[in-house]
Each structure stands twice: as C-alpha cells, then as structure tokens.
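K.L.:
sequence unavailable; structure follows:
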C-alpha cells in the first residue's frame, strides 16, 4: 500500500477528522497548561525573550505537525501516536491496513 495514494472512505474521513481534532485539542490544552505554569516564572526581561522563543518553536512544531492532508495523514497519525497525543484504538473505523501501517510507523 502506497500511503500517499490511499483513498479514504466517508466513514474513514469522519474517524480521521475526529481523531485529528482529539489529538490537536490534547496537545493544545497541554501547551496552555505549560504556558500558565511557566508564565508565573517570568521575573526578568531575558525570561520574556526565552518564553517568546519557546512559544515560537512550539508554534512552528505544532503548525508543521498537524497537516490534515489525506496523502500524509497516515504519517501524521503515526507521529501523534508515537508522541502520545493519540491512541491506536481511537482510529477504529479506519481500514485495517492503515491502522497496521500507523502502528508500525509509530514504533520507529
């Protein structure tokens, strides 16, 4: 199966969209909590610039990771599973081959 040429049924698209949103919300909520925890530690100007750099890096990372393009979605899901933002069982409804590929890639 060439993952960039895989078709997605209507059901798979719904499952994928829900899983994608779930992972995104988890990561964003974790980031918001981290921002709240770290904002209280700002005491000097240098702390502000460090915090700014941290936020810029995280924004770049998150914007690059969450690509809802069906040609790369298997890879996106594998990354999200590997990082713990998504669980394979949340992808039930996808084709078994897709789930197997995501599982394999997440262990690399």
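P.N.:
Cool, the structure landed. If you're wondering where the values come from, they're calculated on a predicted model, not measured in any experiment.

K.L.:
going by C-alpha atoms from here, please, whenever you check contacts or count neighbours.
P.N.:
Fine.

K.L.:
how about the helix or strand where residue 18 lies: buried residues?
P.N.:
Taking DSSP states H and E as the definition, one finds residue 18 inside helix 10-39. Applying a neighbour-count criterion of 16 or more other Cα atoms under 10 Å, the buried positions in helix 10-39 are 12, 15-16, 19-20, 23-24, 27.

K.L.:
want to compare, so here's the second one:
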C-alpha cells in the first residue's frame, strides 16, 4: 500500500494544488486583515496593543506552516484547508480521483 507521503504528482496536479493553496491563503489573509482592522480600531489601552501583537504572532506562526506545497505534505495541507473552510473540495477538480478521495477522507480524521 502506498503511503500518503509517497504519492506522485503530475505537473498539472502540482499546478492545481498550488493554485488551490494560493486561493485559500488569499482568503485567509483577507479574513485576517479584516479581523486586525477591527481589533486595531478597538485599541484603547497600551495592553490592548500587546494583545494584538500576541494575536498576530500566533497567526503568523500558524500561517507559516499551513501552506506547505511539498509533495510529501500537500495532501495534509489541502485537507486541513478544506476542513477549516478556506478551500472547497470542488476547487481541487483536476486532481486524480484518488487524491481527492484522500483529501476528503482526511478532513474527517484531522
């Protein structure tokens, strides 16, 4: 049985996966920007500024690892993004049926 990390990706599939990752990242960043604008407008005290800083630090840490497009981890990245709602399974159209099935199954496991 082939391990998830041993999956082969065609050039077309790599492009589809990369485009999906970029689309999801753009959505998440736009949502983050809206949240930051809202939080920044509510800053009243010095401590509020540090709360915003802490929030941004945590989000940066999360975002830095989330959009990994390496062949060995892209299935996990896509599944996580589908589960979080940043990506729809239908946006992976063009990937091999087995890969879409794995992404879909993983959204229920992770």
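P.N.:
Perfect, I can see it now. Not measured: the values here are computed from a predicted model.

K.L.:
state the next helix or strand along the chain beyond the helix holding residue 18 of structure 1.
P.N.:
Per DSSP H and E, helix 10-39 of structure 1 leads on to helix 45-65 as the next helix or strand towards the C-terminus.

K.L.:
mean distance, that next one to its aligned residues in structure 2?
P.N.:
Helix 45-65 of structure 1, aligned to structure 2 and superposed, deviates on average by 0.5 Å (mean Cα distance after the TM-score superposition for structure 1).

K.L.:
name the next helix or strand downstream of that helix, please.
P.N.:
Next along from helix 45-65 of structure 1, by DSSP H and E: helix 73-83.

K.L.:
about what we covered before: how distant is the helix holding residue 18 of structure 1 from the center of its chain?
P.N.:
7 Å (Cα atoms, centre = their mean, to the nearest Å).

K.L.:
now the angle from that helix to helix 45-65?
P.N.:
Relative orientation of helix 10-39 of structure 1 versus helix 45-65 (axes from the mean of the first three to the mean of the last three Cα atoms, to 10 degrees): 170 degrees.

K.L.:
point to the residue nearest the middle of structure 1.
P.N.:
Compute the mean C-alpha point of structure 1, and by Cα atoms, centre = their mean the closest residue is residue 80, 4.3 Å away.

K.L.:
how about that one, nearest residue that isn't a chain neighbour?
P.N.:
Closest residue in space to residue 80 of structure 1, ignoring its immediate chain neighbours: residue 86 at 5.4 Å, by Cα to Cα, 6 or more residues apart in numbering.
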